[in-house]
Each structure stands twice: as structure tokens, then as C-alpha cells.
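Engineer: The following comprises the amino acid sequence and a computationally predicted model.
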Amino acid sequence: MASIPLLRTLVTVKRHPSALLLFVQLLGVVLYPAMEHAAAGRAVFGAFGILVLALALWVINRSPAINWIAWLLAAPAVALSLLAGTGLGPPSLATAAQVLEGALYLYAAGGLTAYMLRDHRVTGDELFAAGATFTLLAWAFAFAYLVCQQWFPGSFIAATAPDAPRSWMELLFLSFSTLSGVGLSDIIPVRAQARALVMLEQFAGVMYIALVVSRLIGLATTRAIARRDADG
């Protein structure tokens, strides 16, 4: 009998892969501070990143996106990440992996956006997809910031240790703050390339709210009004 709840959970996860992706990425936000500085934590960090990549591929399979493009990005990203983790190759391997990971997250966000815009009624899966798309965009730009500060040292400064490169958690915090438009980050882009990326993310955040979230709200409102009129 204990297998029945497990079977139901697996069926629900299969129907809503966006929910699992959203949960794992939000779990990462909680766990990253503990993984960032310890040697063992960095290994777990790499494994966690591969898990998120796998879930992103699964989500893309449910969207109108072209799957071979996703695999073309994911396969070398995983290979380069594993090779960079061994410490045998040059630092540029990790940078190349980060470029590919960011591109995959951005591509997955585009696929989920197309999936949400294709439907004409709001379901639970669309709501999970809306949250997962936001986190995918935040991760994509965080990787872009990470690559930017490697290519252009000193791109971002902060009140604490202004001359040190910013950590992954700091750049992810900047990405969430910029994408949501709350402007609470203490990380400041100071080089032109970094400011250009921040402006692109600000534009992406505004357009996401205007095109995707507002559409979901409008569809849900229209459906509620139609149901009320039918009941009346």
C-alpha cells in the first residue's frame, strides 16, 4: 500500500516537470551558501548543476522547443564541467561550460514561454511553468554575469571586499534582484559590459511580466468570469 502514494507522486511529477525543476532550483538557492566555499561542497555544487541541466532537458521535451538544440548545448556543457572539475584542464574550460549552461537555461526559458503562450487556458502546469521560467532566466543571467567578470575583471563591485571577484551566490542574488525589478542588490555593475547585461535582464524582466504573467492573469480572469456567468 505504501507504493500507491509514491506512484501518485511519480505520476504528478511526470505531468508537471516544471514543478520539479522549480522546486530543485529553489532548493538550490537555500543550499548554495553551504556548498560554495567547502571543497566537498563544490563537488556537490557541480553535481547539483548537472541535475538542473537534466531537468531543463526534460522540461524542453515538453515544450515546443527543438530538442536537438538543447542536447547540443547540454552535452558539451556537462562534459566540460566534469573535465574542469578534475582540475586537469585550463580555467577556460569552466568558462566555456558556463557559457553553454547559461545558453541552455535561456533556451529552456524560451521553450517554456512558447509553451505558455500556446495554451488558451490556465492550468496548474502553466503556473509551475511561469515560476520555472523565472528561475531559468535568473540562472541564465547569473551565468552571464559569472562569465562577464571572468572576461572583464572588476565588472562588479560590492561594499564588502570590492576588489574581489563576486561569488556565484552574489551574482545569483544580483540576477534575482534585477529580473524581479526590486533593486535590492548591493552588487553594482561598473564596467560597460556588465551594465549592458544588467540592462538586458531588466528588459527581460519587464517583458516577462508584460507578456507572460499578465496573459496568464487575463486568461484566468476571463475563465473565472465565464464560469460565473454560466453558473448565474
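Structural biologist: Thanks, I have it.

Engineer: drop to CA atoms for contacts and neighbour counts, all remaining ones
Structural biologist: Will do.

Engineer: quick one: contacts for the residue nearest in space to the middle of the chain?
Structural biologist: For the chain, Leu136 is the residue whose C-alpha lies nearest the centre (Cα atoms, centre = their mean; 1.9 Å). By Cα atoms under 8 Å, 6 or more residues apart in numbering, the contact list for Leu136 reads Tyr105, Leu106, Ala108, Ala109.

Engineer: in the helix or strand in which the first one is found, what counts as buried?
Structural biologist: Using DSSP states H and E, Tyr105 sits within helix 92-118. For helix 92-118, the buried set under the neighbour-count rule, 16 or more other Cα atoms under 10 Å, comprises 93-113, 115-116.

Engineer: Next one for the comparison:
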Amino acid sequence: MTADRIFAAICVYLLLEFAWSYAYALLDEIQPGSFAASTEVGRNDYVARVMQLRYFSFMTLTTVGYGDVLPRSSTARTMAALEAVMGQIYLTVLVARLVGLHIVHANASRSRDGD
């Protein structure tokens, strides 16, 4: 496992967060009021709204969930649950893959040293 592959895996994780944040922004455009926040931004300030939803997405993907931005509609709640599960599955598979590659590499090194 090279450093490039590890950085690529991190980039994919961050791209997941960006994709979900734009999906949330699209949902909020289609169904206004799908999300509630402790500090509301104006409906006309699209960039601030996307940044707020990006923050929500990152907190959901990492399953931190501070609770200052909440999904209100059933669609938003379903999407948030899917994102949280996806984030956990991604990390689980990534760690399992890294451990598996490390074991294979260690076994290959031992067999070369034993020859």
C-alpha cells in the first residue's frame, strides 16, 4: 500500500462529503425547509446555505452529529441515515483492506527472508 493510495482513499472520502452536501442543497431547493439550523442563513444566500449543508454532511459522514443542523423532512432524514451508513462502511472496508494488504506484505517479506 503506497502513500498515493492512502491519499486517494482520503480524497474519495472527502468527495463523498462534497457529493452529499450538494445532494442536500438540491433537496433543500426542491423541498424548502428540509433542514433546520440553530443559525439560519437567508434563502437567497445560496453559498452560505451550501456551506452550512457541507458542514452538516461532514458531521453526518463522520457520525459526529453535533445537532445544530437537523434534517426535518423524511427525505432529508433518510438521506442523512444513508450518508452515515455509507461513511461507516467506507471506513470499515478501507481499514480492512489496509490490514489485509499489510498482512500479505508481511507474509511475503517473511517468505522471502526464509528462502
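Structural biologist: Structure's in. What do you need? Quick caveat: nothing in here was measured; it's all calculated off a predicted structure.

Engineer: Report the TM-score for the pair.
Structural biologist: Remark: TM-score between the superposed chains equals 0.81 [TM-score structural alignment, normalised by the length of structure 2]; 110 aligned residues with a Cα RMSD of 2.2 Å.

Engineer: on that earlier part again, show me which of the contacts of Leu136 of structure 1 is closest to Ala47 of structure 1.
Structural biologist: The nearest member of these to Ala47 of structure 1, counting by Cα to Cα, is Tyr105 at 16.4 Å.

Engineer: Okay, strands next: where are they in structure 1?
Structural biologist: 156-157, 188-189 (DSSP state E).

Engineer: Any chance of JSON lines for these, columns mean neighbour count and distance to Tyr145 of structure 1?
Structural biologist: Formatted as JSON lines, these follow (neighbours: other Cα atoms under 10 Å; distance: least, Cα to Cα, whole Å):
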{"stretch": "strand 156-157", "mean neighbour count": "22", "distance to Tyr145 of structure 1": "9"}
{"stretch": "strand 188-189", "mean neighbour count": "18", "distance to Tyr145 of structure 1": "9"}
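
Engineer: what's the single longest helix in structure 2?
Structural biologist: If you go by DSSP state H, structure 2 has its longest helix at helix 74-114.

Engineer: where's the residue mapped onto Ala84 of structure 2 from structure 1 relative to Ser177 of structure 1, distance?
Structural biologist: Using TM-score structural alignment, the equivalent of Ala84 of structure 2 in structure 1 is Gln202. Gln202 of structure 1 sits 9 Å away from Ser177 of structure 1, going by Cα to Cα, to the nearest Å.

Engineer: Tell me the counterpart of Leu171 of structure 1 in structure 2.
Structural biologist: Using TM-score structural alignment, Leu171 of structure 1 pairs with Leu53 in structure 2.

Engineer: I figured Leu55 of structure 1 hits Leu22, correct?
Structural biologist: No - with contact defined as Cα atoms under 8 Å, Leu55 of structure 1 does not count as touching Leu22 (9.6 Å).
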